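Asker: my questions concern the predicted model and sequence given below.
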Amino acid sequence: MNVQISNEDFAWSQQAIGKLSRYFEQNVVGQKLLERSMIAALLGNGHVLVESVPGLAKTTAARALADAIGGKFSRIQCTPDLLPGDIVGTQIFRQDSGKFETVLGPVFANIVLLDEINRSSAKTQSAMLEAMQEKQVTIGGNSYHMPKDTFFVIATQNPIEQEGTYPLSEAQADRFLIKEKISYPSLQEEVSILNMMEAIEHDIKMEKQPAVLSIEEIARLQKIVSNIYCDPTVKNYIAAIVAATRCADQYLPANLKGYVSLGASPRATIAFLKMSKALALMQGRLFVTPDDVKSISRQVLRHRISLRYLAAADGINEDMIVDGIVRAVRTP
């Protein structure tokens, strides 16, 4: 059930999103897709999985977003020897008191960057499942809750290295609202990166930019996003796309048949709704359109569709499957 959004709230939301976007662009050159995905996922109250080769400003983008909202930021470098306790915390025995003391881990922050998550073991990856889904962790039989207003996880993975990596399980990947893939900057953007680095080196004592929004204001934006109107026809369209991934061969053209082994879960349907509402507000609308759904389809589905081994051999990837399904499902 949608609550009517007042003109005052709508006008404020447009100003707030503009501030957030400008702050991001001042600190990250290019990467417009990453900007859109991170801000939309934050407003949709979900988590983001980012895949790219090293050096494409993933850490810079995550830190910029944390600085923009004045939130606590934690960066966790994932390695094969990283333990679950290193992330969520553990109990330490204090000899002076003869009691165990709970020490909370770096996951207790507003924005958490899990850098190269696929370098950590499956056991360590699973430590984030409860935190991401339930927004709490259990240590020594006691539950500890994440920050109340904003808890946003950004995980990165490098697709080109296989040695010493542990692919995310389907259950873990499904917890991410979206998966974004980013590519190299353009020639002009790379020149802009050099100019930015020169400016920083020539002004080493440059003060950190103040936050443009507060954690409370992000919570207010998330509330406004949840009240964006989505017509039942569009909801049926979302459900039809997700359902089509489970019987993909009935929708895909002949050259793409036989490659899908597992379709998307209902979490994909929820992710479509959240992201579509966030994109609608970011584009200055109070209602969702089918184009919003289409524009985010790759990000929502690419990590929720499992392909058979033959797909890689034939040069077929998840995005090609998603595009084929979206084209086949009738647009309302």
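Answerer: Noted; the coordinates are in hand.

Asker: use CA for all of it now, contacts and neighbours both
Answerer: Will do.

Asker: can you pull out the strands in the stretch 51-200 of the chain?
Answerer: Ranges of strands in the stretch 51-200 of the chain, per DSSP state E, counting those that start in this stretch, are 73-77, 89-94, 99-104, 111-115, 136-139, 142-145, 152-157, 178-181.

Asker: mind putting these into TSV with distance to N236 and mean neighbour count?
Answerer: Output for the strands of the stretch 51-200 of the chain, formatted as TSV (distance: least, Cα to Cα, whole Å; neighbours: other Cα atoms under 10 Å):
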stretch	distance to N236	mean neighbour count
strand 73-77	38	18
strand 89-94	42	14
strand 99-104	43	14
strand 111-115	33	24
strand 136-139	33	18
strand 142-145	35	11
strand 152-157	29	25
strand 178-181	20	22
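
Asker: adding another structure so you can compare the two:
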Amino acid sequence: MKDDLANLQEEIGKVMIGKEKEVELFVIALLFNGHILMESVPGTGKTMLAKTFANTINGVFSRIQFTPDVLPSDVTGIQFFNPKKQEFEFKTGPIIANIVLADEINRATPRTQSSLLEVMEEKQVTIDGHTIRVRDPFMVVATQNPVESQQGTFPLPIAQMDRFFMKLSMKYPNLEEEREMLRVSREGTPANEVTAIITSDDLEKLRNKVKEIRIDDEVESYLLEIVRKTREHPSIELGVSPRGTIALLKASQGKAFIEGRTFVIPSDIKEMVPYVLSHRIFLTTEGSLTKTPDKVLDEVIESIPVPVEAGA
């Protein structure tokens, strides 16, 4: 099973140069049907990564370009009257897919953003009283452009931010990675030509196996202490929710699983903290003037003794 995940990451790497960490986080999110929020400038490969990822798991890819005039029904679908059949029919929206790219999600109005709350949490959409289950696996990959965060945008509400399993940034490539990207653009494999590595049956086995990753009491206490400190830190107005606690545990299990271990160690937790918790804490006005969420989380981690005997 570890080989399956390694093959999956290698196949995506044929298209996505220098994005090994991002691909690893996508794989961890896939194991738990988690959603990802990506924040980076245009042109760094967000759409390509989501599309390539969908093709390597033999999934259906869908893209929604959010703008202020997009309606909730444009996302979920509608029920309409067919005059030829003289009956009502459902037309499902682009949300019915395996990997859904919600491009520039913060350009949608709050009403449209809220149309994603049900499907992200309950894996279903309700249209005129009728409930439709989405495909499995199901992952929303939303993007935001930090450069234009104040120009015609609507910040995501706290409830929706908390539904994202992880938040990550796509950084600019270094010189050699960009050189390799140029080569791939001339000779490489397009996203729609990558090989499907994992079937739905394979994924089900992987998900059952990752649930068996154990966490010792000392390491579990370390995780809980990190979460508790986010609720007490003077620079944090709103700390991590219980949903965030569970997400951090799952992400740590996923990291251990990818590393080929049957147990979580403190370094798994520390590595996942920025991706799982940074978008779940909200700083005070004073704190935000001099610090970032990542900086505050660093302070939290540094203030807690690491259980060395547990394998840190």
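Answerer: It's in. Every value quoted in this text rests on a predicted model; they were computed, and no experiment measured them.

Asker: any idea what the TM-score is?
Answerer: Once the chains are laid over each other, their TM-score by TM-score structural alignment, normalised by the length of structure 2 reads 0.94; 306 aligned residues with a Cα RMSD of 1.6 Å.

Asker: okay if I get the strands of the stretch 51-200 of structure 1 as JSON lines plus distance to A219 of structure 1?
Answerer: Converted to JSON lines, the strands of the stretch 51-200 of structure 1 look like this (distance: least, Cα to Cα, whole Å):
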{"stretch": "strand 73-77", "distance to A219 of structure 1": "17"}
{"stretch": "strand 89-94", "distance to A219 of structure 1": "26"}
{"stretch": "strand 99-104", "distance to A219 of structure 1": "24"}
{"stretch": "strand 111-115", "distance to A219 of structure 1": "14"}
{"stretch": "strand 136-139", "distance to A219 of structure 1": "18"}
{"stretch": "strand 142-145", "distance to A219 of structure 1": "17"}
{"stretch": "strand 152-157", "distance to A219 of structure 1": "12"}
{"stretch": "strand 178-181", "distance to A219 of structure 1": "20"}
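
Asker: and those strands: which comes nearest A211 of structure 1?
Answerer: strand 73-77 (12.9 Å; Cα to Cα).

Asker: what range does the closest one cover in structure 2?
Answerer: With TM-score structural alignment applied, strand 73-77 of structure 1 matches the range 61-65 in structure 2.

Asker: which residue of structure 1 sits farthest from its center?
Answerer: For structure 1, the residue at maximal distance from the C-alpha centroid (Cα atoms, centre = their mean) is D96, at 43.4 Å.

Asker: counterpart of that one in structure 2?
Answerer: Superposed on structure 2 with TM-score structural alignment, D96 of structure 1 falls opposite K84.

Asker: so how far is T156 of structure 1 from R302 of structure 1?
Answerer: 15 Å (Cα to Cα, to the nearest Å).

Asker: for the residue positioned nearest the centre of structure 2, give me its contacts.
Answerer: By Cα atoms, centre = their mean, structure 2 has its centre lying nearest to I36, at 1.5 Å. Applying Cα atoms under 8 Å, 6 or more residues apart in numbering, one finds that I36 of structure 2 lies in contact with 26, 29, 139-142, 164-168.

Asker: now swap in D69 of structure 2 and tell me
Answerer: Shown in contact with D69 of structure 2 (Cα under 8 Å, 6+ apart): 108-109.

Asker: go ahead and confirm M161 of structure 2 touches L277.
Answerer: No: between M161 of structure 2 and L277 there is no contact under Cα atoms under 8 Å: 10.4 Å.

Asker: those two: which has the busier surroundings?
Answerer: Per other Cα atoms under 10 Å, whichever of M161 of structure 2 and L277 has more neighbours is L277, with 27 against 18.

Asker: residue in structure 1 matching the more buried one?
Answerer: Matched across to structure 1, L277 of structure 2 falls on L301, judged by TM-score structural alignment.

Asker: and for G260 of structure 2?
Answerer: Aligned partner of G260 of structure 2 by TM-score structural alignment: G284.

Asker: nearest residue to its match other than its sequence neighbours?
Answerer: Spatially, and ignoring its direct neighbours in sequence, G284 of structure 1 is nearest to Q14 (6.8 Å; Cα to Cα, 6 or more residues apart in numbering).

Asker: ok, that neighbour to A264 of structure 1 distance?
Answerer: To A264 of structure 1, Q14 of structure 1 is 33 Å away according to Cα to Cα.

Asker: with neighbour numbers in mind, choose between these two.
Answerer: For Q14 of structure 1 and A264, the more surrounded residue by other Cα under 10 Å is A264, and the numbers stand at 22 against 17.

Asker: burial check on the nearest residue to that one once chain neighbours are set aside, number of neighbours?
Answerer: Excluding the flanking residues, the one nearest A264 of structure 1 by Cα to Cα, 6+ apart is R304, at 5.0 Å. Using other Cα under 10 Å, R304 of structure 1 has 26 neighbouring residues.

Asker: R304 of structure 1 contacts D174, doesn't it?
Answerer: Yes: using Cα under 8 Å, R304 of structure 1 is in contact with D174, at 6.2 Å.

Asker: which neighbours do these two have in common?
Answerer: With contacts taken as Cα under 8 Å, 6+ apart, R304 of structure 1 and D174 have S265 as neighbours in common.

Asker: circling back to that earlier point, and the two most separated of the contacts of I36 of structure 2?
Answerer: Pairwise distances across the contacts of I36 of structure 2 peak at 14.8 Å for M139 and L168 (criterion: Cα to Cα).

Asker: post-alignment, the longest helix along structure 2 versus structure 1, mean distance?
Answerer: The longest helix of structure 2 (DSSP state H) is helix 242-258. Superposing on structure 1 places helix 242-258 of structure 2 at an average distance of 0.7 Å from its equivalents, by mean Cα distance after the TM-score superposition for structure 1.

Asker: rewinding a little: quick check: the match of G260 of structure 2 is in a helix.
Answerer: No: counting by DSSP: H, G, I helix; E, B strand; the rest coil, one finds G284 of structure 1 to be coil, located in no helix.

Asker: that one against S13, yeah?
Answerer: No: counting by Cα under 8 Å, G284 of structure 1 stays clear of S13, with 9.1 Å between them.
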